[in-house]
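Enquirer: build the 3D model from these lines:
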Amino acid sequence: MRLRKKGWAKPELEKDYKVIFTPIEHKGRWKEVFGNNYPIHLELGCGRGRFINQLAGANTTINYLALDVYDELLVHVLRSANENHLNNIRVIPINIENIGDLFAQDEIEKLYINFCTPWPKKKHHKRRLTHPNFLRLYQTFLKPESEIWFKTDDDALFTDSLEYFQEAGYNELYRTYNLHQSDFQGNIMTEYEEKFCHQSIKIKFVKLRNSGHGLK
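Expert: This next block holds a predicted model:
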């Protein structure tokens, strides 16, 4: 997805302390950014932020980091957080390919990957956020026994990702090929998810446990 650049987006982000433009400087010190010792959860590709804002509102003793490359989307995340007086959200404008530079070992306790780009061509598979190269990278900052929650509408991406997770050593805890007709409790719909549901597209979901540390 490519968005048309909007000149007002970045200046609006720059006015708010919740937006972290130099995240590398906080590696190993993210709890200081929030000013407490609560667990930190991370969403990769947060879009307009309905998902993470609802999470943050329902779980005020958890801190949330929202990553996306598009200022035009992050503005909406920020506005919603401010409208709802949520101080447990921080926004990071960054390309997710650079995520390995941002966090220290055991710094993140849960990871959400919702409706990432499927990159269907084989030559692009390494760009998938569930590819083993990324999964091992996540293990460098995820706590052992922490969880990854992954949702997608794309059948091929889901099938391949199940193999990726197994290859990278993640333990599967729950899987469904039709989330909204399953017995899973606690789902929060994203904007994309709502659109897909209106199109009668089944949502695939898997919850996994991190079994240990990845690349150093």
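Enquirer: contacts and neighbour counts: CA atoms only from here.
Expert: OK.
Enquirer: what about Glu83, how many residues nearby?
Expert: Using other Cα atoms under 10 Å, the number of residues around Glu83 comes to 8.
Enquirer: show me what contacts it?
Expert: Counting by Cα atoms under 8 Å, 6 or more residues apart in numbering, Glu83 touches no other residue.
Enquirer: one more to line up against the first:
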Amino acid sequence: MRLRNKPWADDFIKENHHITELSPLSHKGSWKDLFENHQPIHLEIGTGKGQFIANMAKQHPDINFIGMERVKNVIVGAIRKVDAAYVRNVRLINENAKDLRDFFAQNEIDQIYLNFSDPWPKNRHEKRRLTFHTFLEQYEDILRPDGEIVLKTDNQKFFEYSLVSFSQYGMKLEEVTLDLHAVEDPLNVMTEYEEKFSEKGQRIYRCRVRFS
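Expert: Presented below is the predicted three-dimensional model:
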């Protein structure tokens, strides 16, 4: 579905600079200084409209959250949700995640969330999948040695591809859940897509992995 253009998005993002970091490159290696504390930093790649990161920040005030979303017409929704949540432990970045090492120093991130990432189903687009090995190399660089990646998706083929990719890279699978809502995890925070898909009875897949 084509997103409706929001010509006011640029101004809205600038007006909300207390939520959206306008110069993220300048904070590489010093994100804790921006948050003015030494709490762990969790990164969500593909924040979408922000329901997940806003609710996670409310539930975990002892963690700092950074949400990366490349589409301006989408991140404005995340800004609104974070603002409405009255949380101070979130910063949003309107950037592409093609090279995370431009934004984060080695071992700077404690956890990464990949929520309902674009599966890029065509073989010729494999390199764009966020679990392709070139992305895993980046995650390994910016994550702490004990850091974790949490992936959720409704796409079975993408989930299977990701499990194989993790395994081939030598990563350790901490958890593999084939029907997340069937296990009724009380700590699970849903995204907008997750609510939509689960209401239709679709399975939600989740895994947690670490670098060995």
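Enquirer: so where's the longest strand in the second structure?
Expert: Secondary structure of the second structure per DSSP state E: the longest strand is strand 143-153.
Enquirer: average offset of it relative to the first structure?
Expert: Compared with the first structure after fitting, strand 143-153 of the second structure has a mean deviation of 0.6 Å; criterion: mean Cα distance after the TM-score superposition for the first structure.
Enquirer: now for the helix or strand just after that strand, which elements pack on it?
Expert: Using DSSP states H and E, the helix or strand that follows strand 143-153 of the second structure towards the C-terminus is helix 156-168. In terms of contacts (3 or more Cα pairs under 8 Å, 6 or more residues apart in numbering; DSSP states H and E), helix 156-168 of the second structure is packed against strand 171-177, strand 205-211.
Enquirer: so for helix 156-168 of the second structure, what gets flagged as buried?
Expert: 158-159, 161-163, 165-166 (16 or more other Cα atoms under 10 Å).
Enquirer: next, Leu73 of the first structure: secondary structure please.
Expert: Secondary structure state of Leu73 of the first structure, per DSSP: H, G, I helix; E, B strand; the rest coil, is helix.
Enquirer: and for the residue lying closest to it once chain neighbours are set aside, the neighbour number?
Expert: The spatial neighbour of Leu73 of the first structure that comes closest, neighbours along the chain excluded (Cα to Cα, 6 or more residues apart in numbering), is Arg48 at 4.9 Å. Neighbourhood size, Arg48 of the first structure [other Cα under 10 Å]: 23.
Enquirer: repeat for Glu15 of the second structure
Expert: Glu15 of the second structure: 11 surrounding residues under other Cα under 10 Å.
Enquirer: look up how far Val150 of the second structure lies from the spatially most central residue of the second structure.
Expert: Centroid-nearest residue in the second structure, with Cα atoms, centre = their mean: Glu44, separated by 1.9 Å. Counting by Cα to Cα, to the nearest Å, the separation of Glu44 of the second structure from Val150 of the second structure is 9 Å.
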